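Colleague: Need the 3D shape of this:
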Amino acid sequence: MYGTVTQPKRYKQSAGLLLFRREAGGGAGGVEVLLGHMGGPLWAGRDAGGWAIPKGEYGPEETPRDAARREFTEELGLPPPEGEYLPLGEVRLSSGKLVTVWAVEGDLDPALMVPGTFTMEWPPHSGTEHEFPELDRVAWFSPAMARNKLMVAQIPFLERLLTLLAD
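Modeller: This is a model prediction of the structure:
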């Protein structure tokens, strides 16, 4: 008896950059991270859990690190900083998506952000398409504030960065 061959399910992959800066004196206590508030009407009234590391999906033709750099530029409208890219590993989301993040030290003025956009039907079932920013704003946060702002699934990346900087 012959069975059917099923292909393994291919989950989406996403990659991003967690930008950090240090205050004079260094150490993990003097660190701030740059997070972006999710754009669009579904996130408009949400603060806690509505912020994310700039990231996005990529396919097999692109390396995760190249995708992270591209997505940083697409979402913020600014080039990613040069410097040492510190791997923060991967997190598998409940959806199955695999997210890979690097940290890089740098500084930027949030006012210079020119966000990328996406289009979606809004209100739902209206037949009307609207364009929204992928991130509607970015801001610097202390680690304590970032824990409250970040989407829960991305908190491990913050914790890994702080561990790396403390070592």
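
Colleague: CA only for contacts and neighbour counts going forward, please
Modeller: Will do.

Colleague: And the helices in this protein?
Modeller: Remark: helices assigned in the chain by DSSP state H are 64-76, 143-149, 155-166.

Colleague: Would you confirm that Gln154 contacts Pro54?
Modeller: No. Contact criterion CA atoms under 8 Å: Gln154 and Pro54 do not qualify, at 10.8 Å.

Colleague: These two: which is more packed in?
Modeller: Neighbour tally, Gln154 and Pro54, criterion other CA atoms under 10 Å: the higher count belongs to Pro54, 27 against 19.

Colleague: I'd like to know how far that one sits from Leu19.
Modeller: Pro54 sits 9 Å away from Leu19, going by CA to CA, to the nearest Å.

Colleague: For Glu84, see how far away Trp51 is.
Modeller: With CA to CA as the criterion, Trp51 and Glu84 are 24 Å apart.

Colleague: These two: which has the busier surroundings?
Modeller: The residue with more neighbours, out of Trp51 and Glu84 and counting by other CA under 10 Å, is Trp51; that gives 27 against 11.

Colleague: which residue packs closest to the more buried one, ignoring adjacent ones?
Modeller: Counting by CA to CA, 6 or more residues apart in numbering, His37 is the residue found nearest to Trp51 once chain neighbours are left out, at 4.2 Å.

Colleague: how many neighbours does Asp109 have?
Modeller: Residues lying near Asp109 (other CA under 10 Å) number 9.

Colleague: Another for comparison:
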Amino acid sequence: MSGGRAKRSAGLLLFRRTGHGIEVLLGHMGGPLFARRDAGAWTVPKGEYEPDETAWDAARREFREELGLPPPDGEAVTLGEVTQTNGKVVTAWAIEADLDPAVVVPGTFTMEWPPKSGRHQEFPELDRVEWMTPDRARTLIVSAQATFLDRLVEHSA
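Modeller: Sure thing, here's the model as predicted:
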């Protein structure tokens, strides 16, 4: 990739064990660009960070910013890195924890909408979060992040 350093993101993937196997907590990306999309519009709660912050610290900070809740304590399972089609390198960890999606208070971002209108609107970072099986998650998650699901399933087998 030319033009300097790739953007880096870090995140936490929560998982829980149920009677029918594990489930993962994914977020649907907020804002007008993803409003009508399902496939490829779900993500591990994550965000960008700068070189002066560790990926682990960023993952925990972004969890709080994106979900409005403190990151859970627990053993962190390293899921490694993936490179998304936009060139962004994402690092993730999984933590076994339960969380009620109803208590999520998503952070927000501002963007010009509609484009070139001069109007800026605020949108939630994630407009909903949901527990789902890894098989269902694989059909909805940003494609490169499916590797995280595979690594988690392998770890929890």
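
Colleague: tm score of chain vs chain?
Modeller: Superposed pair, TM-score by TM-score structural alignment, normalised by the length of structure 2: 0.96. Supporting alignment: 156 aligned residues with a CA RMSD of 1.3 Å.

Colleague: got the contact list for the residue mapped onto Glu82 of structure 1 from structure 2?
Modeller: Aligned by TM-score structural alignment, Glu82 of structure 1 pairs with Asp73 of structure 2. Counting by CA atoms under 8 Å, 6 or more residues apart in numbering, Asp73 of structure 2 touches Ile95.

Colleague: tell me the most buried of the helices of structure 1?
Modeller: Ranked by mean neighbour count, the helices of structure 1 are led by helix 64-76 with a mean of 21 (mean count of other CA atoms under 10 Å).

Colleague: Tell me which other helices or strands that helix touches.
Modeller: If you count contacts as 3 or more CA pairs under 8 Å, 6 or more residues apart in numbering; DSSP states H and E, helix 64-76 of structure 1 packs onto strand 13-22, strand 55-58, strand 98-105.

Colleague: what does Met132 of structure 2 align to in structure 1?
Modeller: Aligned partner of Met132 of structure 2 by TM-score structural alignment: Phe141.

Colleague: for that match, what are its contacts?
Modeller: 32-35.

Colleague: can you rerun that using 10 Å?
Modeller: 20, 31-35, 147-149 (CA atoms under 10 Å, 6 or more residues apart in numbering).

Colleague: For Leu69 of structure 2, see how far away Val142 of structure 2 is.
Modeller: Going from Val142 of structure 2 to Leu69 of structure 2 by CA to CA gives 23 Å.

Colleague: ok, these two, which is more surrounded?
Modeller: Neighbours were counted for Val142 of structure 2 and for Leu69 using other CA under 10 Å; Val142 has more, 19 against 16.

Colleague: quick one: contacts for that one?
Modeller: Taking CA under 10 Å, 6+ apart as the test, what Val142 of structure 2 contacts is 38-44, 84-85.

Colleague: Could you tell me which of those residues count as buried?
Modeller: 40-44 (16 or more other CA atoms under 10 Å).

Colleague: Next, count neighbours for the residue nearest to Trp51 of structure 1.
Modeller: Residues lying near His37 of structure 1 (other CA under 10 Å) number 26.

Colleague: Need the counterpart of it in structure 2.
Modeller: Alignment note (TM-score structural alignment): His37 of structure 1 maps to His28 of structure 2.

Colleague: hang on, that match packs against Ala41?
Modeller: Yes. Counting by CA atoms under 10 Å, His28 of structure 2 does reach Ala41; the two are 5.7 Å apart.

Colleague: quick one on the thing from earlier: could you check how far the residue nearest to Trp51 of structure 1 is from Arg21 of structure 1?
Modeller: Counting by CA to CA, the gap from His37 of structure 1 to Arg21 of structure 1 is 19 Å.

Colleague: same thing with Val91 of structure 1?
Modeller: 23 Å.

Colleague: ok, now Pro110 of structure 1?
Modeller: From Pro110 of structure 1 across to Arg21 of structure 1, the span is 13 Å (CA to CA).

Colleague: Then Ser95 of structure 1?
Modeller: Counting by CA to CA - Ser95 of structure 1 and Arg21 of structure 1 are separated by 31 Å.

Colleague: Those two: who's more crowded?
Modeller: Neighbours around Ser95 of structure 1 and Arg21, counted as other CA under 10 Å, are more numerous at Arg21. The numbers are 18 against 8.

Colleague: Give the equivalent position in structure 2 for that one.
Modeller: Alignment note (TM-score structural alignment): Arg21 of structure 1 maps to Arg16 of structure 2.
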